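In: Pasting the sequence and the predicted coordinates here, then a few questions.
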Amino acid sequence: MTLWYLARAAGVMALVFFTIAASLGALGAGSRKPEQRFWLQYVHRSAAVTGLLLLVAHVIAVISDSYVDVGASVVVWPFGSGYRPFAVTVGALAAYSLVFAAVVGAARGRLARSEAFTKRWRSIHLAASLGWLLSIGHSLLAGTDRGTPWMLAITIGCLAAVGTSVAVRLRRREDQRSTPLSLARAGRFQ
């Protein structure tokens, strides 16, 4: 039972930390104050790394647990899982997206010298958003607690947190576009 509890706890907490990272990423991108942006990015990255560590713990615990039919091969071929193959595949795709975003994010400083990479950074970083969304789907499909009120509350809370952060970011962007200073810079305000 210990591995089962560990797998559940690590999976749920990974989702929570990825939600924190996604929320702060959305808020930090729209911040004008450099010191505020620095701290938001620092906590964003810390939450993402913590989420990745919890994801590794989740995967290892699930693979090690003899109750579920999920072998180590699921990391490479998730469709072959004997336990809820579609849900495990959604989780594996989430993991692939999140790890890809983390690797590219870790190399961002070195790749920033490339103008082509800098222009494509936001679109590449969307893999993290896709991974987060797939992890929400995985939590709704895979876990033994997926239908319990507390797990549904956590999942809805995660969706609400990211949704609110994205709404705030979009609102900030719209406010920045409609200020007289930005209109004057754009040549629309005389």
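Out: Perfect, I can see it now.
In: going forward, measure contacts between C-alpha atoms and count neighbours the same way
Out: Will do.
In: and the closest residue to residue 161 other than its chain neighbours, how many residues sit next to it?
Out: Computed as Cα to Cα, 6 or more residues apart in numbering, the closest residue to residue 161 that is not its neighbour in sequence is residue 23, at 6.4 Å. Using other Cα atoms under 10 Å, residue 23 has 23 neighbouring residues.
In: quick one: which helix or strand includes residue 23?
Out: Secondary structure assignment for residue 23, by DSSP states H and E: helix 2-29.
In: ok, structure two:
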Amino acid sequence: MTLWYLARAAGVVAMVMFTLSASLGILTSGSRGPERRFWLQYVHRSAAATGLLLLTAHVAAVIADSYVAISPTVLVWPFGSGYRPFAMAVGTLALYGLVLAAVVGAARGRLATSEAFTKRWRTIHIAASTGWLLSIGHALLAGTDRGTPWMLAITIGCLAAVAVVGAYRLRAKTSSPQLAGAWRTR
């Protein structure tokens, strides 16, 4: 029972951390002022790193828990899971997107001297957004608590947070010509 609680808690808190990271990432790229941008990026990266640690704990606890019988092969072939194969596939794809973004993000400083990489960074970073959205789908499809009011509230709250921050950023972009120019150059 302990592994089940650990898997649930780690998965839910990881989703919240990735939501915080996504929200701050949206705010960071549109922010003015180097000091504010620095702190937003710092917390954005810290939330993402915390989310990755919790995601690792979630995956390890789910695999170690004998109740649902999910084997480590689900990380390579997610449709082979005996427990909600589609939901496991969505979760595995979320994992792939989040880890890809983390690995590329960690190497970003070393690759920044490459003009080709710098131009493609945003495109590659979309993997994190895709991973976050797939993690929301995984929470709605796979979790044992997915239909409970508290879990639905957390999941809808995560979606709402990113939507509100995205709307704020779009509104700021359209109402401020100076910010609109900053949007295009970053």
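Out: Right, received. Where do you want to start? This is a predicted model, so every value here is computed, not measured.
In: Of all the helix elements in structure 2, which one is longest?
Out: helix 34-64 (DSSP state H).
In: Next, the mean deviation of that helix compared to structure 1.
Out: Average distance, helix 34-64 of structure 2 versus aligned residues of structure 1 after superposition (mean Cα distance after the TM-score superposition for structure 1): 0.3 Å.
In: name the helices or strands packed onto that helix?
Out: helix 2-29, helix 85-111 (3 or more Cα pairs under 8 Å, 6 or more residues apart in numbering; DSSP states H and E).
In: Just want the angle from it to helix 2-29.
Out: Angle, helix 34-64 of structure 2 to helix 2-29, by axes from the mean of the first three to the mean of the last three Cα atoms, to 10 degrees: 160 degrees.
In: Would you indicate which residues of helix 34-64 of structure 2 are buried?
Out: Across helix 34-64 of structure 2, burial judged by 16 or more other Cα atoms under 10 Å covers 37, 40-41, 43-45, 47-52, 54-59, 61-64.
In: what's the answer for stretch 71-86 of structure 1, then?
Out: Of the residues in stretch 71-86 of structure 1, those with enough neighbours to count as buried (16+ other Cα under 10 Å) are 71, 74-75, 78-81, 84-86.
In: List of residues touching that stretch?
Out: Identification of contacts with stretch 71-86 of structure 1 by Cα atoms under 8 Å, 6 or more residues apart in numbering yields 63-64, 68-70, 88-89, 92, 142.
In: That one spans what distance, first to last residue?
Out: Stretch 71-86 of structure 1 has an end-to-end distance of 15 Å (Cα to Cα, to the nearest Å).
In: Same question for stretch 59-72 of structure 2.
Out: Counting by Cα to Cα, you get 9 Å between the two ends of stretch 59-72 of structure 2.
In: And the contacts of stretch 71-86 of structure 1, which is closest to residue 172 of structure 1?
Out: Nearest to residue 172 of structure 1 among the contacts of stretch 71-86 of structure 1: residue 92, at 34.1 Å, using Cα to Cα.
In: What's the local residue count around the closest one?
Out: 23.
In: Taking the centroid of structure 1, which residue is nearest it?
Out: Nearest residue to the geometric centre of structure 1 (Cα atoms, centre = their mean): residue 132, 3.6 Å.
In: can you pull the contacts of it?
Out: Counting by Cα under 8 Å, 6+ apart, residue 132 of structure 1 makes contact with 15, 18-19, 22, 94, 98.
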